[in-house]
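**Student:** sequence first, predicted model second:
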Amino acid sequence: MTRLRSYVLAMSAALMLGAATLPATSIPAFAKGPESVADLAEGLMPSVVNISSSQRSKSGGPEAVPMPKLPDGSPFQDYFDEFFKNREDGEQDSGPQTAQSLGSGFVVDSAKGLIVTNNHVIADADDIEVNFSDGSKLKADLVGTDTKTDIALLKVNPGAKTLKAVKFGDSNKMRVGDWVMAIGNPFGLGGTVTVGIVSARNRDINSGPYDDFLQTDAAINRGNSGGPLFNMDGEVIGINTAIISPSGGSIGIGFSIPSQIAQGVVAQLGEFGETRRGWLGVRIQPVTDEIAESLGMKGAKGALVAGTINGGPIKDGTIQAGDVIIKFDGRDIDEMRDLPRIVAESPVGKEVEIVIVRKGVEQTVKVTLGRLEDGEKLDEGSAADDTQKPAQKPAEATTVLGMTVGDLDDAAREKFGIGKDVVGVVVTEVKPDSVAAERGVVVGEVITEIAQESVKTPKEVAERISKLKQQGRKNALLMLASKNGELRFVTMRMD
């Protein structure tokens, strides 16, 4: 026993000595969370506000509720009879009803009295009231809104009251795991502080065209909408906007509009009362692995141009359907959804360099951006396609890849309602369970290109598919046009 005890003590001493002599870098150093955010929260509280908005309906609530149909002998019949009789007799208030909405916001300009919140907090409001942490209240006017990013800018007249503004930080510098703090008005409980980390970046929750949310586990609940998400320097790096929650309460998955997007929108709303976004005027779709292989690209990246908008910035075929945009104004386009956001952040009228892949070859083109808001007024159904030419004399119909295709003559145009500007070969039949059906091809669509070469007859369709098979290609890239000329690309297996 003595020898065993001596051995254990000797081994313990050796281990302690060994640990003491190890270099410090060999032991992982884990950064501790903030011991307290009390000072930070105390300094930021005056800048965060609670927002109460109300909407006056023109008709009373009870008058809009019909008498429910109850089964014969229902025990509730007497109660409902009495309620609706009283309503008809005028005992119920039939005057205008008021709907209340609660949210959060923060001061960004103390001199001008500018306050940022979410658009959905004040949407359709007749009255907006801002409540400060010291108990004071001010009426607010709407400066401007942006539904695409769900941002609104309000203005108050502070009078003798001194406002304290916060500034935006750089959301691009935020890393997954960085500490953040939210202050807001959850469930009407003003001045609530929660702390967490950035859980993820670049989240797309399908709420708008420019989704690029920061995800956080800092508790965000109903009423936090429009409130700020701070970094540990007290800078706003996000606007709390949405949560995922089956119960309606926080489960640790909240989303914030990054300051990279919000700052530009707020600046435009403050200057113009509206947004003025850059616009390229192209229709795009994702580059899948199959499309990348069909285009001779090394990997799936970028945004595939499915068409251009007539009257838009693209002129003289600078960018064409089938091009893949991989870089815009010096910024890489890794996914399709990157392009609309980056273009929208660019100034209207700026000339930008765009790197495209056209038929397997990279090239750089220059385009002067238009304004998105003007582009939205154009006919979205129109498309410019310089590769389309007048159709030639029709040939016989043929079947390929599960489709029967025929000539796009006057009879076919009338039968399927195809516009005069659409040129190619019409799909007259799609076999169930075929590769064409699997890719969503429908009768009446028009094949305009195969492997980026135009086709005008069914014979050319068959020949082109046969040629691709001889080249050892596994997939065929088809450009299809809808009845009104809107283009899209699909890949079809040829095995």
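**Tutor:** Here it is on my side, so go on.

**Student:** switch to C-alpha atoms for all contacts and neighbour counts from now on
**Tutor:** Will do.

**Student:** can you show me the strands along the stretch 351-495 of the chain?
**Tutor:** If DSSP state E, counting those that start in this stretch is used as the criterion, the strands of the stretch 351-495 of the chain fall at 351-358, 361-368, 370-371, 398-400, 403-407, 425-430, 446-450, 453-454, 475-481, 487-493.

**Student:** typo on my end, it should be the stretch 51-200 of the chain
**Tutor:** For the stretch 51-200 of the chain, applying DSSP E, counting those that start in this stretch gives strands covering 98-109, 114-118, 127-131, 137-146, 151-156, 179-184, 192-203.

**Student:** who wins for proximity to Glu373 among these?
**Tutor:** Comparison of the strands of the stretch 51-200 of the chain against Glu373 by Cα to Cα identifies strand 137-146 as nearest, at 11.4 Å.

**Student:** elements contacting that closest one?
**Tutor:** Strand 137-146 sits against strand 127-131, strand 151-156, helix 259-272, with contacts defined as 3 or more Cα pairs under 8 Å, 6 or more residues apart in numbering; DSSP states H and E.

**Student:** same list, the strands of the stretch 351-495 of the chain, but as JSON lines with mean neighbour count and distance to Arg201 please.
**Tutor:** Output for the strands of the stretch 351-495 of the chain, formatted as JSON lines (neighbours: other Cα atoms under 10 Å; distance: least, Cα to Cα, whole Å):
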{"stretch": "strand 351-358", "mean neighbour count": "19", "distance to Arg201": "26"}
{"stretch": "strand 361-368", "mean neighbour count": "14", "distance to Arg201": "30"}
{"stretch": "strand 370-371", "mean neighbour count": "22", "distance to Arg201": "28"}
{"stretch": "strand 398-400", "mean neighbour count": "17", "distance to Arg201": "44"}
{"stretch": "strand 403-407", "mean neighbour count": "24", "distance to Arg201": "43"}
{"stretch": "strand 425-430", "mean neighbour count": "25", "distance to Arg201": "42"}
{"stretch": "strand 446-450", "mean neighbour count": "26", "distance to Arg201": "38"}
{"stretch": "strand 453-454", "mean neighbour count": "18", "distance to Arg201": "40"}
{"stretch": "strand 475-481", "mean neighbour count": "24", "distance to Arg201": "33"}
{"stretch": "strand 487-493", "mean neighbour count": "21", "distance to Arg201": "30"}
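
**Student:** compare those and give me the one nearest Thr149.
**Tutor:** The closest of these to Thr149 is strand 370-371. By Cα to Cα, the value is 16.8 Å.

**Student:** before we go on, here's another structure to hold up against the first:
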Amino acid sequence: MRLVLAALLLSLLALGQRLVSPEEVARSQVIQRALPAVVRVQGSPTAPGENQVVGTGFFVSPFRVVTNYHVVQGLTELTVRLTDGRTFPAERFAVDPGIDLALLTVRGLQAPRVLAFSKTPSTSLPLGMGVVVVGFPFGQGPLASYGILSGIGPLEVPSPDPSVGAEVGEYLFTDAPLTVGNSGSPLLNLQGEVIGVVADVIGGPSGVGGIGVAIPADLVAQSVQDLERFGIPQRGWLGASLVSLDELPPVLLRAVGLTTAQGAMVDRVDPGSPAARAGLRGAQRDAQGRLLALGDVILAVNGKAVKDKAEVVRLIARYRPGDRVRLTLWREGRRLEVTLTMVARPASR
């Protein structure tokens, strides 16, 4: 016990701050260690007249920076700025829009520090644990904020771009103050490990009636491995466009014997995809795109009932190439089951 107290006192003195609790010491140490690894990400939009876009990123290896896909989407002349003010050119190495992730290569620099991902599954993280965010809100900083892990679950708020982040099943939520420019910031535990990557703030700046949203680290770490090895993510994909049943006229549903509006209709099937190989049938439409006949309706994925197309995408994304996934369908007035085998995505996706 005396050794522990002595170590604590030395830590307090080394920090040169009037910190009075072990949590304050841990929090300060996490911030100090993270600062050299966090960078400001900046680029120029391709559309004329728009201002430069600023976000945050962090080193995960000596030459690689993780940030959000939406931060660098459509940008040119990418740069990263370190906390000491030095600026270096960067380029997109690979992107994963499905979970809103981008991996950048930084030239002319070996990272002064890298951040490690937590190996604790996101579902095992305790609510109420302390979390730290280090980033560049409004391009200012680096600045740190602190809060708790407020919740874990799906994002119910519609995204302005449904194609970005559509494959994140569950997000981490925090009350740590966040705002514009924090996108791509690391969400850290008090051991200095990355437990998530900040993606959004819903309902206003977090801490002022808003909620911070982060992509879980286990999903990010898996994607980074895939991007480094294959250049594309290796999560499961259906290979079909879907329409939620609640977007369809009820009269069409009743005509095929469906009494529920929960599920997703297969609209179009991509050739060679898992959906095509399993024999899924798409909808029939006329030359003007009007719906003539329903396609297969997905009611459940591996026995879990689905409410809409977004849930189908999120559930399928949990699987990897080679995994077998059972779909419960409604086809021509009857229920049936088919099994898909996940395959690697084509490079164009």
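**Tutor:** Structure received. Note that this is a predicted model, so its numbers are computed, not measured.

**Student:** kindly reformat the strands of the stretch 351-495 of structure 1 as JSON lines and extend each row with distance to Asp81 of structure 1.
**Tutor:** Output for these, formatted as JSON lines (distance: least, Cα to Cα, whole Å):
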{"stretch": "strand 351-358", "distance to Asp81 of structure 1": "70"}
{"stretch": "strand 361-368", "distance to Asp81 of structure 1": "68"}
{"stretch": "strand 370-371", "distance to Asp81 of structure 1": "59"}
{"stretch": "strand 398-400", "distance to Asp81 of structure 1": "68"}
{"stretch": "strand 403-407", "distance to Asp81 of structure 1": "63"}
{"stretch": "strand 425-430", "distance to Asp81 of structure 1": "59"}
{"stretch": "strand 446-450", "distance to Asp81 of structure 1": "61"}
{"stretch": "strand 453-454", "distance to Asp81 of structure 1": "72"}
{"stretch": "strand 475-481", "distance to Asp81 of structure 1": "59"}
{"stretch": "strand 487-493", "distance to Asp81 of structure 1": "59"}
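
**Student:** out of these, which comes closest to Leu44 of structure 1?
**Tutor:** Comparing those against Leu44 of structure 1 with Cα to Cα, the closest turns out to be strand 370-371 (36.9 Å).

**Student:** average offset between that closest one and structure 2?
**Tutor:** For strand 370-371 of structure 1, the mean deviation from structure 2 after alignment is 4.7 Å (mean Cα distance after the TM-score superposition for structure 1).

**Student:** quick one: that strand to chain centroid distance?
**Tutor:** 20 Å (Cα atoms, centre = their mean, to the nearest Å).

**Student:** against which helices or strands is it packed?
**Tutor:** Checked by 3+ Cα pairs under 8 Å, 6+ apart, strand 370-371 of structure 1 has strand 278-279 packed alongside it.

**Student:** mean per-residue distance, the strand it packs on versus structure 2.
**Tutor:** So strand 278-279 of structure 1 averages 2.6 Å relative to structure 2 (mean Cα distance after the TM-score superposition for structure 1).

**Student:** and that strand, which stretch of structure 2?
**Tutor:** The aligned range for strand 278-279 of structure 1 in structure 2 is 236-237, by TM-score structural alignment.

**Student:** could you do stretch 13-29 of structure 1 as well?
**Tutor:** Residue span in structure 2 matched to stretch 13-29 of structure 1, by TM-score structural alignment: none.

**Student:** how about stretch 118-136 of structure 1?
**Tutor:** Using TM-score structural alignment, stretch 118-136 of structure 1 pairs with 68-86 in structure 2.

**Student:** rewinding a little: okay, the helices and strands packed on strand 137-146 of structure 1, which one's buried deepest?
**Tutor:** For these, the largest average neighbour count (mean count of other Cα atoms under 10 Å) is found in strand 151-156, namely a mean of 25.

**Student:** quick one: list the elements packing against that one.
**Tutor:** strand 114-118, helix 119-122, strand 137-146, helix 259-272.

**Student:** any chance of those in a markdown table, with distance to Gly322 of structure 1 too?
**Tutor:** Formatted as a markdown table, these follow (distance: least, Cα to Cα, whole Å):
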| stretch | distance to Gly322 of structure 1 |
| --- | --- |
| strand 114-118 | 38 |
| helix 119-122 | 37 |
| strand 137-146 | 32 |
| helix 259-272 | 29 |
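
**Student:** and of the strands of the stretch 351-495 of structure 1, who's closest to Ala306 of structure 1?
**Tutor:** Closest approach to Ala306 of structure 1 among the strands of the stretch 351-495 of structure 1 (Cα to Cα): strand 487-493, 5.2 Å.

**Student:** which part of structure 2 matches the closest one?
**Tutor:** Using TM-score structural alignment, strand 487-493 of structure 1 finds no match anywhere in structure 2.

**Student:** may I see the buried residues of stretch 31-41 of structure 2?
**Tutor:** Ile31, Ala34, Leu35, Pro36, Ala37, Val38, Val39, Arg40, Val41 (16 or more other Cα atoms under 10 Å).

**Student:** ditto for stretch 271-278 of structure 2
**Tutor:** Ser273, Pro274, Ala275, Ala276.

**Student:** now do that stretch: distance to the chain's middle.
**Tutor:** Taking mean C-alpha positions (Cα atoms, centre = their mean), stretch 271-278 of structure 2 and its chain are 26 Å apart.

**Student:** what comes into contact with that stretch?
**Tutor:** Trp237, Leu238, Gly239, Ala240, Val269, Asp270, Val338, Thr339, Leu340, Thr341, Met342, Val343 (Cα atoms under 8 Å, 6 or more residues apart in numbering).
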